[in-house]
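*Asks:* Dropping the sequence and predicted coords here.
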Amino acid sequence: MEFKNISEQDSKHDHLEKMSTTKLLKAINQEDQTVATAVENILPAIEKMVDAIVLKMQSGGRLFYIGAGTSGRLGVLDASECPPTFGVAADKVIGIIAGGDHAIRHAVENAEDDGEQAFKDLQKFNISDKDVVIGIAASGRTPYVIGGLDACNTAGITTGGITCNPGSPLDVTAVHSMVAVVGPEFVTGSSRMKAGTAQKMILNMISTSVMIKLGHIKGNKMVDMQLSNDKLVDRGTRMIMESAQLDYDRAQELLKKYGSVRNVLNHIGIC
């Protein structure tokens, strides 16, 4: 497939600096509305990726995200939200960004241009063929990501890719390629906008679907969530109230005693 660098094409909008605030917001919103359709168009590819991850994680494998810049930050964000949301260990879903943790808040010069560093970063976690690695790059041509996936393919590690450019090196390299074609950005080349939104949506779909299929949701409730603040304790209490037909005080008493909604529901024979 011919590489089409769509994410770098000229915006459909011009003279942005002359637009009123209302026109700017409406135009950005109109562009954003196209993202969900672009993601919908690749649901079969996302489905194959999810099923592949579930099989690996059921056998003790882990899920890794690798990326640079905005894409790397989105991977780190999704990974970091899995333990509190689903109660999984912090080493089950791992986000790695080019340039290390410092790059989460600050740009690290040339970090994304090193095609060998990603696999070195992965090796620090004793990466193996039990695991899955998803590379994230809006352009689909980031050397850090391409090099990492290429090395993973050679090592027999399942690979996936999230990009917005069909025919890109990432599209070609990833075994499970997910290409959301969102078109040119509102601000030419600013892939933190529509491309970033598409990547976030896909990551949400992947991690949420995987965790549901691994049993971390009951009904539609986060029964394994970590009780890390008063809001979540209250949410857990209300889940127990609803499921076990208990009053608030008794539900909270049990939650604090057993430490999680799942443990309480197991104790009273519901979960």
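*Replies:* Received, thanks. Residues are numbered from 1 along each chain as shown.
*Asks:* alpha carbons only for contacts and neighbour counts from here, please
*Replies:* Fine.
*Asks:* So for this structure, the centremost residue is which one?
*Replies:* In the chain, the centroid-proximal residue (C-alpha atoms, centre = their mean) is residue 203; its distance is 2.7 Å.
*Asks:* now that residue: how far from residue 78?
*Replies:* Here the criterion is C-alpha to C-alpha, to the nearest Å. By it, residue 203 lies 7 Å from residue 78.
*Asks:* Helices of the protein, start to end?
*Replies:* Here the chain has its helices, by DSSP state H, at 21-32, 35-40, 43-58, 69-86, 117-123, 143-154, 169-173, 194-213, 230-244, 248-258, 261-267.
*Asks:* Below is an additional structure, to be compared with the one above:
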Amino acid sequence: MTNQKTTEQRNSQSLALDEWNSLEIVSFMNKEDETIAVSIQKALPTIALAIDAIVAKWITGGRVFVIGAGTSGRLGVVDAVELGPTFSIEKERWTSILSGGYEAMWTSLEETEDDEQHILTALRSHSFSSNDVLIGVTASGSTPFVLSAIQYAKEINATTIGISNNEHSLLSSICDYGIEAVTGPEVIRGSTRLKAGTAQKMILNMLSTASMVRLGKVYSNEMVDMRLINSKLVKRAIDSLTNLTEITELEATKILEENDYDLKTALFRALTDSTKEDAFRYIAEAEGHIKKAVQLYFSKKIKN
């Protein structure tokens, strides 16, 4: 079929898959996976524009919603749930909505991907508005659950981003930013939890991570806006302080304690030898960007 989606085509190189031994199977899968990053590379300019759009909405109070069915939807959940502890964002700021709801995270409810009404009800229950961003994820680029949501978002002038794995997909045609990673036929025909799913996760990683970096959640390449909710994260925060400043581990532990385990405040004070009040003021003035806050502090200090 000439008009068949590439994600649904047969892979001509794996026709004897059921005759291969284990090493042959995984070797071929590994070879196929090598093509994923290349497929994403072509979409990087669009991904970058989508990130700029997310940042622009975020700084005005906007939220991000990631939606999908099956594997695509579950990947959205996996990405979103990590952002709270990693970057200290409120759960409602970056939300995932999975076709079939909570149960679909653990049980296959693929039939719900055709439920166009459920997603509209879910978005309205979140008071989804024109100030928000909707990211729709679907390998085929034609899942009704996702398309219906994107169309609704367009109607109310929200920002729309689509992630799909077919060229010139219907999803891309109706989105502000249509991201297409054309991963081609799967090892097993139509099993888009494989290359397509991996590409989707990589793109979601880029959208969330780069957005958080742009929003000042990272200093150098260290996470400086973590919620220090367990001993591992406290240790990571101490390591960040010693990596980014000239203080010792003991001094890092002390300054964290003095600042109620707020890493951003502790880092600013360690870098500037300033007061807690200074830290609050300059970090707020720099809209959460530590590097900008430090530069602002020293520039004003020089002027004075």
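*Replies:* Good, I have the coordinates. Owing to the predicted nature of the structure, the values given are computational and were not obtained by experimental measurement.
*Asks:* can you count the residues close to residue 219 of the first structure?
*Replies:* Using other C-alpha atoms under 10 Å, residue 219 of the first structure has 7 neighbouring residues.
*Asks:* Equivalent analysis for residue 72 of the first structure, please.
*Replies:* Neighbours of residue 72 of the first structure (other C-alpha under 10 Å): 25.
*Asks:* Same question for residue 172 of the second structure.
*Replies:* Residue 172 of the second structure, neighbours per other C-alpha under 10 Å, totals 23.
*Asks:* In contact with it, which residues are there?
*Replies:* Contacts were defined as C-alpha atoms under 8 Å, 6 or more residues apart in numbering; by that measure residue 172 of the second structure touches 141, 162-164, 178-180.
*Asks:* Equivalent analysis for residue 255 of the first structure, please.
*Replies:* Per C-alpha under 8 Å, 6+ apart, neighbours of residue 255 of the first structure: 233, 236-237, 261, 264.
*Asks:* Residue 177 of the second structure contacts residue 161, correct?
*Replies:* Yes: counting by C-alpha atoms under 8 Å, residue 161 is a contact partner of residue 177 of the second structure at 4.8 Å.
*Asks:* Overlap of the contact sets of the two?
*Replies:* residue 50.
*Asks:* So between the two, which is more surrounded?
*Replies:* Ranked by neighbour count (other C-alpha under 10 Å), residue 177 of the second structure and residue 161 place residue 161 first, with 26 against 22.
*Asks:* which outside residues touch stretch 147-160 of the second structure?
*Replies:* Contacts for stretch 147-160 of the second structure (C-alpha under 8 Å, 6+ apart): 53, 116-117, 119-120, 129-136, 171, 174-177.
*Asks:* swap in stretch 192-203 of the second structure?
*Replies:* Against stretch 192-203 of the second structure from outside (C-alpha under 8 Å, 6+ apart): 7, 32-33, 36-37, 40, 47, 71-72, 75-76, 79, 137, 139, 163-165, 181-183, 186-187.
*Asks:* Read off where it ends up in the first structure.
*Replies:* Mapped onto the first structure using TM-score structural alignment, stretch 192-203 of the second structure spans residues 191-202.
*Asks:* ok, back up a step: list buried residues within the contacts of stretch 147-160 of the second structure.
*Replies:* Among these, the ones that count as buried by 16 or more other C-alpha atoms under 10 Å are 53, 116, 119-120, 129-136, 171, 174-177.
*Asks:* now, which of these lie within strands?
*Replies:* 133-136, 177 (DSSP state E).
*Asks:* show me the contacts for residue 80 of the first structure.
*Replies:* With C-alpha under 8 Å, 6+ apart, residue 80 of the first structure has these contacts: 90, 93-95.
*Asks:* Which single one of the residues you listed is nearest to residue 57 of the first structure?
*Replies:* residue 93 (9.9 Å; C-alpha to C-alpha).
*Asks:* ok, the nearest residue to that closest one once chain neighbours are set aside - how many residues close by?
*Replies:* Spatial nearest neighbour of residue 93 of the first structure, excluding adjacent residues (C-alpha to C-alpha, 6 or more residues apart in numbering): residue 63 at 4.8 Å. For residue 63 of the first structure, the neighbour count with other C-alpha under 10 Å is 22.
*Asks:* can you pull the contacts of residue 63 of the first structure?
*Replies:* With C-alpha under 8 Å, 6+ apart, residue 63 of the first structure has these contacts: 53, 57, 92-94, 131-134.
*Asks:* Swap in 10 Å and give it another go.
*Replies:* Going by C-alpha atoms under 10 Å, 6 or more residues apart in numbering, residue 63 of the first structure touches 53-54, 56-57, 79, 91-95, 130-134, 158-159, 207.
*Asks:* distance of the residue lying closest to residue 52 of the second structure once chain neighbours are set aside from residue 146 of the second structure?
*Replies:* If the residues on either side of it in the chain are set aside, residue 52 of the second structure comes closest to residue 211, at 7.6 Å by C-alpha to C-alpha, 6+ apart. As defined by C-alpha to C-alpha, residue 211 of the second structure lies at a distance of 22 Å from residue 146 of the second structure.
*Asks:* Repeat that for residue 155 of the second structure.
*Replies:* Taking C-alpha to C-alpha as the measure, residue 155 of the second structure falls 14 Å from residue 146 of the second structure.
*Asks:* before we move on, which element is residue 278 of the second structure in?
*Replies:* Taking DSSP states H and E as the criterion, residue 278 of the second structure maps to helix 276-285.
*Asks:* helices or strands up against that helix?
*Replies:* Packed against helix 276-285 of the second structure by the contact rule (3 or more C-alpha pairs under 10 Å, 6 or more residues apart in numbering; DSSP states H and E) you find helix 263-272, helix 290-303.
*Asks:* which residues of the first structure does it align to?
*Replies:* Helix 276-285 of the second structure covers no residues of the first structure once aligned (TM-score structural alignment).
*Asks:* How far does that helix sit from its chain's centre?
*Replies:* Averaged C-alpha coordinates place helix 276-285 of the second structure at 28 Å from its chain's average position (C-alpha atoms, centre = their mean, to the nearest Å).
*Asks:* again with stretch 84-92 of the first structure
*Replies:* For stretch 84-92 of the first structure - counting by C-alpha atoms, centre = their mean - the centre lies 14 Å from the chain centre.
*Asks:* ok, back up a step: what residue of the second structure matches up with the residue nearest to residue 93 of the first structure?
*Replies:* By TM-score structural alignment, residue 63 of the first structure lines up with residue 64.
*Asks:* just residue 134 of the first structure next, same as before
*Replies:* Using TM-score structural alignment, residue 134 of the first structure pairs with residue 135 in the second structure.
*Asks:* Report the contact partners of that match.
*Replies:* With C-alpha under 10 Å, 6+ apart, residue 135 of the second structure has these contacts: 50, 54, 64-68, 76, 96, 146, 149-150, 159-163, 175, 177-178, 204, 207.
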